[in-house]
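**Q** Coordinates for the following, if possible.
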Amino acid sequence: MKNGQISIKEIARLSGVSVATVSRVINDNGRFSNETRDKVLKIIQEHQYETNSIAKSLRMNKSQTIGVLVPDISNEFFAAVVLEIESFFFEEGYSTIICNTAKDAKKEKEYLKTLDGKMVDGLVCISGQEEVPTDILKRKVPTVCIDRRPKMDTNVAFVESDHYEGGRLATHKLIEKGCAEIVLLTKKNNLSSVNERLKGYKDALAGAGLPVKDERIVYTDPKKSSLEAAKEAIQGLVDAGVPFDGIFATNDWLALGALLFIQETGYKVPEQVKIVGFDNNLISQYCDPPITTINQDKASLANKACRILLDMIDGVPGSIERHQIVPVSLVERKTT
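**A** This next block holds a predicted model:
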């Protein structure tokens, strides 16, 4: 306790109520009159009383903290989602512990164990792995995963953008603009989000009567930056003599890498090659020309995830919809 800080017993004496009543007012739990609340809160404010959060956590079996796992906090998309999450829970009286995993599976598991040990009330996971390993938790911690499919159990919910529709919209736009030889440019991984974008791409081609050719599904080197990997991948297509007139890149950095390579080799965008990205990051707006892209509603993703998690923590009666899909939209710019 801080030097000079009033005790809960002293608050009770000055308020003319019991210690138990003061505790109920502080925790907003139990029965007491408005008059009693006002008397107690007046004394608390006058003496700047601060609750002992550790003691309160032990008493209520709640820490008022939320753990957030993020694969790359420097990534604009992830950073925007985490900012929304932190803001939401701050308003709800929770602190957030943000853990940057650097897309390292071992680091991610260690952070999960650490957060479990810190008795967090809930977890938001934006994992860098194919599946979120929530099965390693010793406690049944309410968990919501964003854009990465978890190893499902009854204590985990999943919120994602409509990646399938995003892939379909992007490919359909290229077809609509006259493209018939469309490349899919993506990182080599098995994330559920990327797989759904790939399905949307394939179905859009099939729906237009265009063939799906393996040579036009191009995986970039995961060890290199998206920008350099995209340049190298498109160089490989040109060297192999694979014709293409459209590129759907599964993130905006890949789209920018493709754009830069095409411009450097003398091709014109969009006259000869059209490009669509994914995420609607700032780079897609301010490069030259600005890139047509698929917008993910970051605020809605975060808000839905937070609301579901809060309901899980509070034990809200009734069924919680544990898999929610957030709509995406196409933002048309100068590359199509």
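
**Q** going forward, measure contacts between C-alpha atoms and count neighbours the same way
**A** Will do.

**Q** Is H323 in contact with S161, as I believe?
**A** No - distance between H323 and S161: 10.8 Å, which falls outside the contact criterion (C-alpha atoms under 8 Å).

**Q** the more surrounded of these two?
**A** In terms of neighbours (other C-alpha atoms under 10 Å), S161 is the more surrounded of H323 and S161; the figures are 21 against 15.

**Q** Tally up the residues packed near the closest residue in space to the more buried one that isn't next to it in sequence, please.
**A** Spatially, and ignoring its direct neighbours in sequence, S161 is nearest to V326 (4.6 Å; C-alpha to C-alpha, 6 or more residues apart in numbering). Neighbours of V326 under the rule other C-alpha under 10 Å: 15.

**Q** From Y164, how far out is V326?
**A** Per C-alpha to C-alpha, to the nearest Å, V326 is found 11 Å from Y164.

**Q** next one: F77
**A** 18 Å.

**Q** Against which helices or strands is the helix or strand where R59 lies packed?
**A** Using DSSP states H and E, R59 sits in helix 53-60. In this structure, helix 53-60 packs against no helix or strand, with contacts taken as 3 or more C-alpha pairs under 8 Å, 6 or more residues apart in numbering; DSSP states H and E.

**Q** I have a second one here; can you model it like the first so I can compare?
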Amino acid sequence: MDKKNLSIKEIAEISGVSVATVSRVINQNGRFSKETEKKVLEVIKSNNYKTNLVAKSLRMQQTNTIGVIVPDIKNEFFASIVSEIEEYFFEEENYTVFICNSNGEKGKELDYLASLDSKGVDGLIYISGYDDTLHTSVRRNIPVVCIDRKPKENKEIAIIESDNLEGGYQATSLLIEKGCENIVVLKSEKETSTNIDRFEGYRKAIEEYNMSLNEELIINLKKTHFDYAKDAINKLLEKNIKFDGIFAVNDWLALGALYSLKDNNFKISEDVKIVGFDNVSISKYSYPNITTINQNKKLMGRTAAKTLLDLINNKQTKNNIHIKLPINKIYRGTT
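**A** Got it, this is the predicted structure:
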């Protein structure tokens, strides 16, 4: 048969079922058997059937679109999450995904949120953005899932994140168990939920091992980038501040610290041990490669996507959705 955009009636005739059954399968609404669903979907796929999305959106008050706000699409951590979200919605659920890169700029983030809201997207996934922008830009009551960030205002929003407190605790505990007594923590000066939780994990480990919290070793950086970490460690060395361990709240900070120590002729892992966070590629391919706390980026993206779709389809409410995904240590050359 010549592949064309068949009508629902023609799909029903080929499948040997009623038009109503085909409609239920397409809209995933109502009762039908797995066998019937498989038969109808095979006919749809083999004949390149496409629903009339305009008519469907008017009928169902849905546009089959979602928006994704990401602070830095070039960042491997964020890119991996976005890729999983896009694949799930576009390839598996026939949704169009609007991916908006804010470059970490608050104004741009606000503009994108307002634009996506005006386009009538069915839901939003908001990755590691500012914690005070959602309630000012999104006027409609649509499902929102936040990844790696807890918003300040809206308690109804679903949150998907790694167990950051446990990650900070395990990273610091590892350094202590390896013999470190003076541990630097490199973190952002921004009071984001992720930053707070990882630092609280650090603090918890220091206290549980009956060590003193040394304010000189708590380094707050304007940006969590390579150069800022490298400069911070250089300054500690210039001041002759004693340390033998470094916990960096992301792998780029860990790499900056690593380069500073190497430039100053320190033996990594012997003189100073380092643990990063995220397990992005640079931690694996640096020399020596960096011990780090692994976040399951694919699971994070897929969990967020499935949660948002369930919210869109009213399969669950937004109350008390706070999913913490497990982390694990990756042992490498810096410890």
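
**Q** Quantitatively, what TM-score do the chains reach?
**A** The pair, once superposed, lands on a TM-score of 0.87 when counted by TM-score structural alignment, normalised by the length of structure 2; 331 aligned residues with a C-alpha RMSD of 3.2 Å.

**Q** one step back: more neighbours, F77 and Y164 of structure 1?
**A** Neighbour totals were compared for F77 of structure 1 and Y164, and Y164 leads with 20 against 17 (other C-alpha under 10 Å).

**Q** and the more buried one, what does it touch?
**A** Listed by C-alpha atoms under 8 Å, 6 or more residues apart in numbering, the contact set of Y164 of structure 1 reads E196, R197, L198, K199, G200.

**Q** hmm, try it at 6 Å
**A** E196, R197, G200 (C-alpha atoms under 6 Å, 6 or more residues apart in numbering).

**Q** Repeat that for V40 of structure 1.
**A** S15.

**Q** 8 Å instead, please
**A** I11, A12, S15, V22, V25.

**Q** could you measure the third one against R24 of structure 1, distance?
**A** Right, the one you point to is S15 of structure 1. Going from S15 of structure 1 to R24 of structure 1 by C-alpha to C-alpha gives 13 Å.

**Q** The two: which has the busier surroundings?
**A** The residue with more neighbours, out of S15 of structure 1 and R24, is S15; 21 against 15, by other C-alpha under 10 Å.

**Q** Distance check, that one against V25 of structure 1.
**A** Using C-alpha to C-alpha, one gets 12 Å for the distance from S15 of structure 1 to V25 of structure 1.

**Q** ditto for G207 of structure 1
**A** Separation of G207 of structure 1 from V25 of structure 1 (C-alpha to C-alpha) stands at 62 Å.

**Q** Can you pick out the residue with more neighbours from these two?
**A** Applying other C-alpha under 10 Å to G207 of structure 1 and V25 shows that V25 carries more neighbours, namely 20 against 12.

**Q** who touches the helix holding R59 of structure 1?
**A** With contacts defined as C-alpha under 8 Å, 6+ apart, helix 53-60 of structure 1 is touched by K62, S63, Q64.

**Q** Give the next helix or strand downstream of it.
**A** Using DSSP H and E, the first helix or strand after helix 53-60 of structure 1 is strand 65-70.

**Q** what's the mean gap between that following strand and the aligned bit of structure 2?
**A** On superposition with structure 2, the average gap between strand 65-70 of structure 1 and its aligned counterparts reaches 0.9 Å (mean C-alpha distance after the TM-score superposition for structure 1).

**Q** got the angle for that strand vs helix 53-60?
**A** Angle between the axes of strand 65-70 of structure 1 and helix 53-60 is 100 degrees (criterion: axes from the mean of the first three to the mean of the last three C-alpha atoms, to 10 degrees).

**Q** what's near enough to touch the residue nearest to R216 of structure 1 when sequence neighbours are not counted?
**A** Closest residue to R216 of structure 1 apart from its sequence neighbours, by C-alpha to C-alpha, 6+ apart: V183 at 4.6 Å. Contact partners of V183 of structure 1, counting by C-alpha under 8 Å, 6+ apart, are R216, I217, V218, F244, G246, I247, F248.
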